[in-house]
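Colleague: sharing a model that was predicted from the sequence below.
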Amino acid sequence: MVVNVHARNGGKAYAYAVDRLRSLGVPVGSTLPLRDPSRLPETVAAAVDAGHDLVVIGGGDGSVSSVVDVLAHRDVPLGLLPLGTANDFARTMHIPGDLEQACRTIADGHIVDVDLGLCGDNYYVNRASIGIGARVVESMSPWLKRRIGALAYPVATVKAFVRHRPFRARLRFPDDDHPPVEYERLLQVSVANGRYFGGGQLAAPDSGIDDSTLDVSVIRQGGVLDLLAVARNLRTGGGGSHVEHFRTTRVELETAPDLPVNVDGELVAHTPQRFRVARDALHVVVPRTWVDAQGPHSA
């Protein structure tokens, strides 16, 4: 078990989770309270190389995203204790935010295979975005997340909107499932793998993390009232007249000017960029009530 103690609730949760998992019969072989989040990937890689057959991560979406490059297409499943601000991946997987119930999920749940997104060579679980989404990352500070929790996202979004400049984009779909499209004045392009992002926004009403596709959303620049309507509709996966959706397995994106790409809360790439889905790339411990992409979803 590796816990990012710099996650919003990490420090308080570490000792409780160790004791509770062991009392529930989980044979925890080693535990690490990690104070430097940048060491998460190497720490998980060492655990896998040492022969551990389950890795439990205590942290938020950033913690999960930082280790999926290590766990992708490996036989070691991921257990999750959601300790972050948004916990969108946990929400997608129906993993309870309550620590007691999250521990019980690891002890009593089952393992499912889910997709990952690929931005170039970078795996991600939730979403990659270009435009205001990247600006939100620049406006989001660890202090802000610790101070106001989930409210940090709308606060950072307001700051990002003030700084944003519309951009042009061209989307090409290599599998020819959609014709190429070009746009002149955009607020954002996002390529979602998971069902939720941004603190509970839906990628699409029927999106799933095991449906072998990516959900692409294009948001045109508009006035303040238009964008407020977009923000409201994104809670249910809509967006209104300023939003277009595409479902695909691969998409190539060019922008003018070239822009940074926000991948699960980290700026790790720039446009032009290629995105694709990696099917069944990650094994995750989930509650036994979790259903696949063919069944109903609930938050």
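Modeller: All right, it came through fine.

Colleague: only C-alpha atoms for contact and neighbour calcs from this point on.
Modeller: OK.

Colleague: which element is Val251 on?
Modeller: Of the helices and strands defined by DSSP states H and E, Val251 is found in strand 250-256.

Colleague: by contact count, what packs against that strand?
Modeller: Applying 3 or more CA pairs under 8 Å, 6 or more residues apart in numbering; DSSP states H and E, we find strand 250-256 packed against strand 167-172, strand 273-286.

Colleague: which elements pack onto the last one?
Modeller: Using 3+ CA pairs under 8 Å, 6+ apart as the contact definition, the elements that strand 273-286 packs against are strand 78-82, helix 99-108, strand 110-119, strand 250-256.

Colleague: deepest of the ones you listed, which one?
Modeller: strand 78-82 (a mean of 27; mean count of other CA atoms under 10 Å).

Colleague: after it comes which helix or strand?
Modeller: Counting by DSSP H and E, what follows strand 78-82 is helix 88-92.

Colleague: show residues contacting that following helix.
Modeller: The contact list for helix 88-92 (CA atoms under 8 Å, 6 or more residues apart in numbering) reads 61, 80, 82, 96-97, 125-126, 194-200, 209, 299.

Colleague: of these, closest to Pro166?
Modeller: Nearest to Pro166, judged by CA to CA, of the contacts of helix 88-92 is Gly198 at 20.6 Å.

Colleague: before we go on, here's another structure to hold up against the first:
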Amino acid sequence: MRRKQALLVINPHSGSAEAGSNGIDEELHRAGIETKSFFPEDPQRLSDVISAESDGVDMIIVGGGDGSLSGSLDAVLSAKLPLGVLPMGTANDFARSLGIPQDLTQAVSIIARGQTRHVDVGLVNDRPFLNVASIGFSVEVAKFHRGERKRRLRILSYPLSWIDAFKSHRPFAVRISHDEREMTRRCVQLAVGSGRHYGGGLTISEAAEVDDGWLHVYSIEPLTPLGWLRLLPSLKFGTLDKHSEVELLRAQSVRVTTKRPKSVNVDGELVCYTPARFSIRPKALSLFAPNQQSE
């Protein structure tokens, strides 16, 4: 029987890549998958490697965090091959949304089982993303959640980054146009999700699914410190509809404009600026995932 051939691309700078990548080739070989493996020192080259090396393989396997997956996505979609996910990042929100375990041996088993699922892909200014693109407070968090702090503290870096971000963030006015409707809001955070989880375990909406064909959007009005504390459980569990300071909507296309250009945080990376156009490609990505009934 012919063994499956995989292109394995690992971001060696991801949170647990140094420890977790040891033996991955052997794990995949035991599971019946032969690999040609790449560990590009520059994470920006992940997509280039996939574009150059995907001919002749049956699947693409990416080891890294949410930023690595998102940055590789354009090349994966162009290759039209199923994606295997090895969660090696700090938060691994996309893997969490799919029920892919953090244990890499179990993640390899899911790939070897060969069961695929088709999930939605979001687009912001034509750049694909998997989890959430956001403006405002989360951008400040991303600026602090990096470098030595992120490397040493990993997921524990998020609370410290939130505290620093709270000191520096400022409210802003935003115009939101969606499906032939328009509104203007003064807010501190706006998020547009094609997935379910983001930001180290937060939930865009308890109703959101990775394959529901919708963008889920929320905007948060300026809050006091006590207001933020009251909001935190709902950010965690996706129950923001309980709060009058939060505007919720779902749409298939959204345009966001601000008076001055503002950075957009896409799956944990700052990649573009407003004005931003968001859309959804339903079930555009095929990937290896657990049985949905067992998630």
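Modeller: Yes, it's here. From a predicted model like this one, the values you see are computed outputs, not experimental measurements.

Colleague: among the helices and strands packed on strand 273-286 of the first structure, which is nearest Arg146 of the first structure?
Modeller: So among these, strand 78-82 is nearest, using CA to CA, at 14.8 Å.

Colleague: mean shift between that closest one and the second structure?
Modeller: Its aligned residues in the second structure lie a mean 0.5 Å from strand 78-82 of the first structure after superposition (mean CA distance after the TM-score superposition for the first structure).

Colleague: quick one: the counterpart of Lys145 of the first structure in the second structure from Thr35 of the second structure, how far?
Modeller: In the second structure, the residue paired with Lys145 of the first structure is Lys150, using TM-score structural alignment. Separation of Lys150 of the second structure from Thr35 of the second structure (CA to CA, to the nearest Å): 30 Å.

Colleague: look at those two and report which has more neighbours.
Modeller: Neighbours per residue, other CA atoms under 10 Å: of Lys150 of the second structure and Thr35, the larger number sits with Thr35, 21 against 17.

Colleague: okay, and the residue nearest to the more buried one when sequence neighbours are not counted sits in which element?
Modeller: Excluding the flanking residues, the one nearest Thr35 of the second structure by CA to CA, 6 or more residues apart in numbering is Ala6, at 4.7 Å. Using DSSP H and E, Ala6 of the second structure maps to strand 4-10.

Colleague: chain center to that strand: distance?
Modeller: Taking CA atoms, centre = their mean, to the nearest Å, the mean C-alpha location of strand 4-10 of the second structure is offset from the chain mean by 21 Å.

Colleague: helices or strands up against that strand?
Modeller: When contacts are defined as 3+ CA pairs under 8 Å, 6+ apart, strand 4-10 of the second structure sits against strand 33-38, helix 46-53, strand 59-64.

Colleague: can you give me the end-to-end distance of stretch 258-271 of the second structure?
Modeller: Its start and end residues considered, stretch 258-271 of the second structure measures 17 Å (CA to CA).

Colleague: please say which position in the first structure Gly99 of the second structure maps to.
Modeller: In the first structure, the residue matched to Gly99 of the second structure (TM-score structural alignment) is His94.

Colleague: in which helix or strand does its match reside?
Modeller: Here His94 of the first structure, judged by DSSP H and E, is contained in no helix and no strand.

Colleague: so what's the residue count around it?
Modeller: Here the count is done by other CA under 10 Å, and His94 of the first structure has 20 residues near it.

Colleague: how many residues are close by Ile163 of the second structure?
Modeller: Neighbourhood size, Ile163 of the second structure [other CA under 10 Å]: 12.

Colleague: how about the secondary structure of it?
Modeller: Following DSSP: H, G, I helix; E, B strand; the rest coil, we place Ile163 of the second structure in the helix state.

Colleague: so how far is Val263 of the first structure from the one residue sitting closest to the centre of the first structure?
Modeller: Against the mean C-alpha coordinate of the first structure, by CA atoms, centre = their mean, the closest residue is Asn126 at 2.6 Å. As judged by CA to CA, Asn126 of the first structure and Val263 of the first structure stand 8 Å apart.
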